[in-house]
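In: 3D, please:
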Amino acid sequence: MSKILLVGGGGHCKSVLDSLLSLNAYSEIGIIDSNVGDRIMGISVIGCDDDLPKLIEQGWTDAFVTVGSIGNTKVRHRLYDMLKSIGFNTPSIVDPTAIIAKDVVIDDGTFIGKGAIVNAETRIGCCSIINSGAIIEHECVIGAFCHISTGATLCGQVTISDDTHIGAGTVIRQCIEIGSNSLVGCGSVVVNNIPSNVKAYGNPCKVVM
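Out: Predicted structure coming up:
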């Protein structure tokens, strides 16, 4: 089995790490963070970003971005691009409790958390987060570097463009399109399309800035 590095040691790292430990798919797991020598859920922080080129030479073939995002994906972009440029494999990680239709396409670097449901003919772009309990119905398209937060529900044929955050508990009506680099606040009910580069929230959801 391969060895994998988790890059970022915060709260999102703990969610991903728990899924990895349940999957038992790697012979060894290490964490990359500034607090070298610490342990997170029993797993050692074995280096910082500067150590990554050395670690790939030591047989750490896979790496995964475990820095979360709420409305700002710049750090995730930087880390993902760095891992790819060094030559790491960046797998997708799907918690064993998630329910994924057999024809769903999940690009690399994406995490799907506990109890999430992703239905038929959905596509999810690279380095996105589908968090615990999210429901993504049939024929949805989720872009790269998106975050569909805990308990959000996307009805059929919803499109979420790149770098967009959908807050916890949000419900999005079927066939809605949400632009890139936007943030939809938690608990919103989205019944109309939302453009790019805005913040929106409410019931019904409206652009606020």
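
In: Every contact and neighbour count from this point should use C-alpha atoms.
Out: OK.

In: does residue 43 really touch residue 30, like I thought?
Out: Yes - using CA atoms under 8 Å, residue 43 is in contact with residue 30, at 6.4 Å.

In: Quick check, central residue of the chain?
Out: Nearest residue to the geometric centre of the chain (CA atoms, centre = their mean): residue 129, 1.8 Å.

In: quick one: that residue and residue 171, what's the gap?
Out: Between residue 129 and residue 171 the distance is 17 Å, computed by CA to CA, to the nearest Å.

In: want to put them side by side, so please do this one too:
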Amino acid sequence: MKKKLVIYGVGKFAEYVGYVFENDTDYKVISYCIEDEFLKQNSFCNKPLTSFENLNDEFPPDEFSIFIAVGNNKIRERLYNRATELGYNFPSYISTKSSHWENLIIGKNVFIDEGCVLQPFISISDNTILFTSQIGHHTRIGKHTLISGSKTGGNVEIGDHCYLGLNASIKQNVEIASGTIIGMGCIIEKNVLESSVFTHKGTTKRNLDANQISRLFLK
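Out: A predicted model of the protein is given here:
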């Protein structure tokens, strides 16, 4: 009998997550959920759509698990923390079509898609997403991080709340401090300070606010 799962989200990523959990795991998606301010309909992907605020009443944590399918690291962290407070368990997803070794260590609410190639001795902390990335041996990846189409050498350390974009490359033995954003096509060859931002035009001022960061990557 399949285990029962609720997915937070109503975007393309949530649809993708629902599809792979139903077709590549022992979980069955029972419902999707979203916060009240975004609740504009009562169904999503032919499943019920319910209020996240009322989730505990409709889908109690002793019967249902939840997966937070949100790309934004800060929002995903907030929802993950709230669901943790409510007592929910979080499954992680490792695609059976990905390449990885048995000594891979992962936390909760981790997503590893079918395009990932992971060498031995890798650890990935809670609430982190990997899309189509190649990760070198002995690499450690922190919490609430998103890595999309990137590549690392061996023995790389990536902190919490980081974002690595398409075709970004990290040299072996490099430390990427927490809060770092590395944009599409960037090559990082030395240790990175906390909250640094890199674009194809070079290093950008550290400690940018969310709106400034959005303007950099949405032009």
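
In: Have a look at residue 43 and residue 30 of the first structure and say which one is more surrounded.
Out: residue 30 (20 against 14; other CA atoms under 10 Å).

In: For the more buried one, which three-state class applies?
Out: The three-state label given to residue 30 of the first structure by DSSP: H, G, I helix; E, B strand; the rest coil is strand.

In: quick one: contacts for it?
Out: Residues counted as contacts of residue 30 of the first structure (CA atoms under 8 Å, 6 or more residues apart in numbering) are 3, 4, 5, 6, 43, 44, 45, 46.

In: Looking at those, which one is closest to residue 76 of the first structure?
Out: When the contacts of residue 30 of the first structure are ranked by distance to residue 76 of the first structure (CA to CA), residue 6 comes first, at 12.4 Å.

In: Hmm, that closest one is touching residue 66, no?
Out: Yes - with contact defined as CA under 8 Å, residue 6 of the first structure reaches residue 66; the gap is 5.8 Å.

In: shared neighbours of those two, anything?
Out: By the contact definition CA under 8 Å, 6+ apart, residue 6 of the first structure and residue 66 are jointly contacted by residue 13.

In: Comparing the two, which residue is more hemmed in?
Out: Just comparing residue 6 of the first structure and residue 66: by other CA under 10 Å the higher neighbour count belongs to residue 66, 28 against 21.

In: The more buried one maps to what in the second structure?
Out: If you follow residue 66 of the first structure across to the second structure using TM-score structural alignment, you land on residue 69.

In: who's in contact with its match?
Out: Going by CA under 8 Å, 6+ apart, residue 69 of the second structure touches 7, 8, 9, 13, 14, 17, 76.

In: The particular helix or strand that has the fifth one in it maps to which residues in the first structure?
Out: Just to be clear, that refers to residue 14 of the second structure. Counting by DSSP states H and E, the element that carries residue 14 of the second structure is helix 12-24. Residues 11-23 of the first structure are matched to helix 12-24 of the second structure when aligned by TM-score structural alignment.

In: Which residue ranges of the first structure form helices?
Out: Along the first structure, the segments classed as helices by DSSP state H run 11-23, 52-57, 74-86.

In: got those as a markdown table, with mean neighbour count columns?
Out: Output for the helices of the first structure, formatted as a markdown table (neighbours: other CA atoms under 10 Å):
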| stretch | mean neighbour count |
| --- | --- |
| helix 11-23 | 16 |
| helix 52-57 | 15 |
| helix 74-86 | 15 |
